[in-house]
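A.B. asks: return a 3D structure for these sequence lines:
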Amino acid sequence: MQVTETLNEGLKRELRITIPAGDLDTRLNDRLTDLKDRVRIRGFRPGKVPIAHLKRVYGRSVMAEVLEQAVNETSQQAITDREERPAYQPQIALTEDKDEIEQILEGKADLAYSVTFEVLPPVEMPDFSKIKIEKEVAKVEDSVVDESIERIAEQNRPFAPRKDGEASETGDRLTIDYLGKLDGEPFEGGADQDAQIQLGSNSFIPGFEEQLTGVKAGSDIVVKVTFPEAYQAEHLAGKAAEFDVKVKEIQAPGEIKIDDEFAQSLGMESLDKVKDAVREQIGKDFETQSRSKVKRQLLDALDEACKFELPEKLVDSEFEAIWQQVTQDLERAGKTFADEGATEEDSKADYRKIAERRVRLGLLLADIGDKNEIKVTEEELNRAMIDRVRQFPGQEQLVWEYYQKNPGALAELRAPIFEEKVVDYILELATVEEKTVSRDELFHDPDEEHDHHHHDHDHDHDHDHGPSDDEKPKRRRTKKADKE
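C.D. replies: Coordinates of the predicted model:
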């Protein structure tokens, strides 16, 4: 095998590898020797078929297998000998000249091919002790617990049918059938039976609930509304519609009593036990939010502190995955980039930066994890698998077997665990100062004028664990569509 470097620019590498015809012939003879003990050819006893005869019968097909194996082995060996780590699976290019291919298959010519790849960049570790993180923490106040319990009680409020002839009031729960029409014709998704609507909840199209206030059970009425301009279904947005509504039942809200009896209706021993459980859950929610903001600060600090050349193909791959999701989201919403206050060209530039950030942080976190021997244990991976399996009741065995048989699927479970462990490692070394804030401050998003997207995409390289908090570029927010 002869290896010649034909390109070495930045992270890009290209090798020209030549395997002499003699080496290929030796490989071919070895394969045919192994084959002669297994084939059955009329006129020859088992194991006694001459190699020359086998070569005439099976030479071309076996040579094709020999070439594939030779290319795989020699390309891997060439890269190993260089002590370089490709950022992704190297690309191999063989000759496309038919005459040359024939010569190689017949054992009359050397096999020459090229291998192109990009190497992982050298990463200079920042001084983690100089990273300063402000961790916002909020106390679970009694008032917050009380508010949460009141919401639970409201969700479990009893309702009782109104007396015959009584008109509906705000707060009542109605059971209705309805049929929506545009220009007198029913439209898809505009009908339902035994639908429940609570007057005053603003869960239907603006103006719908108001026209059901003051009606009686058994009434048939026509509700006239106009869909919001920002409605999610483009063919309905801004359109005037009529709904034929039959009021089947009207229920008035009953009194809520938050006491031990209420707690027991929830399966708890007492109201104090309910409060303890609610306080614990809110505390977990607070900690999750605090952790999220700390992690964002840390990744921002790492992204700022570490600048190095990125493998172009990894960035391209990440950008394409993000861009596909973005365009699909817009298509589903019936929107364009102009609707969101941007141009496609500017948006591509913004998302390209996000792709670069993801790749940079992914490589950095992977390098930190490798150098500090941070591993995901089998126990941790099994717990993640069990959690995923539980999401598919009735299909547990199939899902479990899927993950057992698919290394790529397991990698998707392993990546976020690895990421969190690396983040924990860095936070142990960084300077983290706690700051007590209110609940509203804790959950305030300084970038709330723009949405955030979560993209989890694995690259070909095992060490690439992309961070999971990428944001959507700033643009004018579109008004959320009203729920029908």
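A.B. asks: drop to CA atoms for contacts and neighbour counts, all remaining ones
C.D. replies: Noted.
A.B. asks: which residues touch stretch 207-214?
C.D. replies: 167-170, 197, 199-200, 202, 223-225 (Cα atoms under 8 Å, 6 or more residues apart in numbering).
A.B. asks: mind checking which of those are buried?
C.D. replies: If you count burial by 16 or more other Cα atoms under 10 Å, the buried members of the contacts of stretch 207-214 come out as 168-170, 197, 199, 202, 223, 225.
A.B. asks: tell me which element Glu434 falls in.
C.D. replies: Assigned by DSSP states H and E, Glu434 belongs to strand 431-436.
A.B. asks: mind listing what's buried in that strand?
C.D. replies: Using 16+ other Cα under 10 Å as the test for burial, strand 431-436 gives no buried residues.
A.B. asks: output the contacting helices and strands for that strand.
C.D. replies: If you count contacts as 3 or more Cα pairs under 8 Å, 6 or more residues apart in numbering; DSSP states H and E, strand 431-436 packs onto strand 132-137.
A.B. asks: taking strand 431-436 as reference, get the angle to the strand it packs on.
C.D. replies: Using axes from the mean of the first three to the mean of the last three Cα atoms, to 10 degrees, the inter-axis angle of strand 132-137 relative to strand 431-436 is 30 degrees.
A.B. asks: list the helices and strands strand 132-137 packs on?
C.D. replies: helix 271-305, strand 431-436.
A.B. asks: circling back: which of the contacts of stretch 207-214 lies closest to Asp458?
C.D. replies: Relative to Asp458, the closest of these is Asn202; by Cα to Cα it sits at 41.3 Å.
A.B. asks: what helix or strand is that closest one on?
C.D. replies: Assigning secondary structure by DSSP H and E places Asn202 outside every helix and strand.
A.B. asks: show me what contacts it?
C.D. replies: Contacts of Asn202 (Cα under 8 Å, 6+ apart): Glu209.
A.B. asks: gap between it and Glu147?
C.D. replies: Separation of Asn202 from Glu147 (Cα to Cα, to the nearest Å) stands at 20 Å.
A.B. asks: please apply the same query to Arg173.
C.D. replies: Distance, Arg173 to Glu147, using Cα to Cα: 22 Å.
A.B. asks: the more surrounded of the two?
C.D. replies: A side-by-side neighbour count of Arg173 and Glu147, using other Cα atoms under 10 Å, places Arg173 first with 22 against 11.
A.B. asks: so how many other residues sit close to the residue nearest to the more buried one when sequence neighbours are not counted?
C.D. replies: Spatially, and ignoring its direct neighbours in sequence, Arg173 is nearest to Gln198 (4.3 Å; Cα to Cα, 6 or more residues apart in numbering). Residues near Gln198, counting by other Cα under 10 Å, number 21.
A.B. asks: here is a second sequence; please produce its structure as well for comparison:
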Amino acid sequence: MQIVETTNEGLKRAYKVTIPAKDIASRIDNEVKRIAPQVQMPGFRPGKVPANLVKKMHGEALHSDMLNTVVRESVDGLMREKQLRPALQPKVDLDQGYEEGKDAELTVELEILPNIEAPSLEGLALEKLVVPVSDEQVDEALAKLAENQKSFKDAAKTKKAAEGDQLIIDFVGRVDGTEFEGGKAEDTPLELGSGRFIPGFEDQLVGVKTGDKKTITVTFPEDYPAENLKGKEAEFDVTVQKVRVASDEAPDDEFAKSLGLESLDQLKGLLRGQLEQESAGLTRTQMKRQLLDKLAADHDFPVPPTMCEAEFDQIWQQLQAEAAQEENPDAAREEIEAEKDDYQRIAERRVRLGLLLSEIGQRNGVEVSSQEMAMLMQQAAQQYRPEDRERFIEYVRNEPMAQAQLRAPLYEEKVVDFLFDKAEVTEREVTREELEAAIEADEGGSGESSAQESATEEKPKKKAAAKKSAAKDEEAAGEAEGEEAKKPAKKASKKAASSDDDADADAEDKPAKKPAAKKAAAKK
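C.D. replies: Alright, predicted model coming up:
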């Protein structure tokens, strides 16, 4: 095999690889000898078919298979000889003029991972904002739980409905005297003051009694989802079947027992645990932002453009899908389009942080165990139909890239935990409001401070622009798994000598996810 480097610019590399025809022919001859004893042909005893006839019968298929094998091995050999760490799978092309019996000439193009200096963990300092859970917070959570669990009972027929009461109503809506789709219902429960119906609807029913009939007039909001109703004035004929009042749910032992618990103290303990878990999650978010901001500030190295493009494409597809679900999709698309440059910077940051976390993890022996991997596969399999779950697990076991993608988020969290252990951490007690304000302050600073933020934890404050947090969700996870995810897959090299059948087969092997449930239409 002869290797000639043709490009060496930044992280880009390109090579011309020549595979001698004699090497390919030798591989074919060896394969003929291997399979000849298994070939059966009329007129010959089993295992006695001459090699030249075997080659004549199966020569084309043998040549294709051996060429694929030689190409794959040559690309792997190139990586070893040049000590290359590919960022993504190399692009491998076989010379279009190649014919059997001639040398095979390959063009191999790739981007390599940058050399990252071992990050110094000395002097890493973080502040941990801790929120103690007070008895008052537990009591407030208990009161909300009791409110959510309240039931209603029929009131006297003379009872006038007030805010907080529940009505059972029939209604028919008309626009310009004509009934419209979705504007009619019977025996519909409506709690006055809940805000479930369009503005003005509930207010006009305050004071009604059982058996009352009333015509109310409302105007649909300009941003109402149904185009034919936006901004339109409508009349609703409402019949009140019942007025019902809330039954007070006293948060006592009996209330706790109605929820399947033994006592009120046990219920309070569960609520305290939930509040502590929520606070711990916010604390971790704030600490992780500090950590990643420090790493990003201290490390600036080139990142492979194709990795950034792939990361941006993933972000963009997610944003476009979310925009399509907005009440005004066109406006949402325009807003994210205006911030396209910001999302491209976020993509670059995600790649850089991912590579940095990977380097830290590899240098310090951070691993995801086989048991943890098995758990991840089982969890991921739940999104598929029961009959497809084993197929999905088998698919992941046989696909290194699929394994890396599944493993990456947990790997990142383990690296972050490792860094937390290495850091000098000082604790400071704050209120929940102060912790949330600190998170918002971080958002207002860099705007790109976290690797795995949720949609409510990201600047800017504008509604559509807040989707940047979704773009940054799992910020480093896609790259944090390290070089195992970057190695060229074995089947990829076959593209040099075969069609796209392998890719199609991969697509067929992977089971389809369960169909997503349709969202229920909102009353508003």
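A.B. asks: which strands and helices sit next to the helix or strand following the strand holding Glu434 of structure 1?
C.D. replies: Per DSSP H and E, strand 431-436 of structure 1 leads on to helix 439-442 as the next helix or strand towards the C-terminus. Under the contact definition 3+ Cα pairs under 8 Å, 6+ apart, helix 439-442 of structure 1 sits against helix 271-305.
A.B. asks: what about 10 Å?
C.D. replies: With contacts defined as 3 or more Cα pairs under 10 Å, 6 or more residues apart in numbering; DSSP states H and E, the packing partners of helix 439-442 of structure 1 are strand 132-137, helix 271-305.
A.B. asks: so the last one matches what in structure 2?
C.D. replies: Put plainly, it is helix 271-305 of structure 1. Mapping helix 271-305 of structure 1 onto structure 2 (TM-score structural alignment) gives residues 264-298.
A.B. asks: same thing with the first one?
C.D. replies: Residues 125-130 of structure 2 are matched to strand 132-137 of structure 1 when aligned by TM-score structural alignment.
A.B. asks: Serialize the helices and strands packed on strand 132-137 of structure 1 to CSV and add fields for distance to Asp99 of structure 1.
C.D. replies: Output for those, formatted as CSV (distance: least, Cα to Cα, whole Å):
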stretch, distance to Asp99 of structure 1
helix 271-305, 52
strand 431-436, 66
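A.B. asks: deepest in the core, which of those is it.
C.D. replies: helix 271-305 (a mean of 16; mean count of other Cα atoms under 10 Å).
A.B. asks: quick one: that helix to strand 132-137, angle?
C.D. replies: Using the same axes, to 10 degrees: helix 271-305 of structure 1 against strand 132-137 is 160 degrees.
A.B. asks: now helix 271-305 of structure 1 on structure 2. Mean distance?
C.D. replies: Mean deviation of helix 271-305 of structure 1 relative to structure 2 after superposition (mean Cα distance after the TM-score superposition for structure 1): 1.3 Å.
A.B. asks: now that helix: how far from the chain's centre is it?
C.D. replies: Counting by Cα atoms, centre = their mean, to the nearest Å, helix 271-305 of structure 1 is centred 21 Å from the centre of its parent chain.
A.B. asks: which helices and strands does the helix or strand following that helix pack with?
C.D. replies: Later in the chain than helix 271-305 of structure 1, the nearest helix or strand by DSSP H and E is helix 312-333. If you count contacts as 3+ Cα pairs under 10 Å, 6+ apart, helix 312-333 of structure 1 packs onto strand 111-118, helix 344-371.
A.B. asks: tell me the angle of the first one relative to helix 312-333?
C.D. replies: By that I understand strand 111-118 of structure 1. Per the same axes, to 10 degrees, the angle that strand 111-118 of structure 1 makes with helix 312-333 is 70 degrees.
A.B. asks: what do you get for the last one?
C.D. replies: Angle, helix 344-371 of structure 1 to helix 312-333, by the same axes, to 10 degrees: 130 degrees.
A.B. asks: what comes up buried for the helix or strand just after helix 344-371 of structure 1?
C.D. replies: Downstream of helix 344-371 of structure 1, the first helix or strand assigned by DSSP H and E is helix 378-389. Neighbour-count burial for helix 378-389 of structure 1, counted by 16+ other Cα under 10 Å, picks out 381, 384-385, 389.
A.B. asks: make CSV from those residues and add distance to Gln2 of structure 1 to it.
C.D. replies: Shown next, in CSV, are the buried residues of helix 378-389 of structure 1 (distance: Cα to Cα, whole Å):
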residue, distance to Gln2 of structure 1
Leu381, 43
Ala384, 46
Met385, 46
Val389, 50
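A.B. asks: pick the one among these closest to Lys257 of structure 1.
C.D. replies: Set against Lys257 of structure 1, the nearest of these by Cα to Cα is Val389 (39.1 Å).
A.B. asks: the nearest residue to the closest one once chain neighbours are set aside: neighbour count?
C.D. replies: What sits nearest to Val389 of structure 1 in space, not counting adjacent residues and going by Cα to Cα, 6+ apart, is Glu396, at 5.3 Å. For Glu396 of structure 1, the neighbour count with other Cα under 10 Å is 15.
A.B. asks: same question for Phe180 of structure 2.
C.D. replies: Phe180 of structure 2 sits with 15 neighbouring residues when counted by other Cα under 10 Å.
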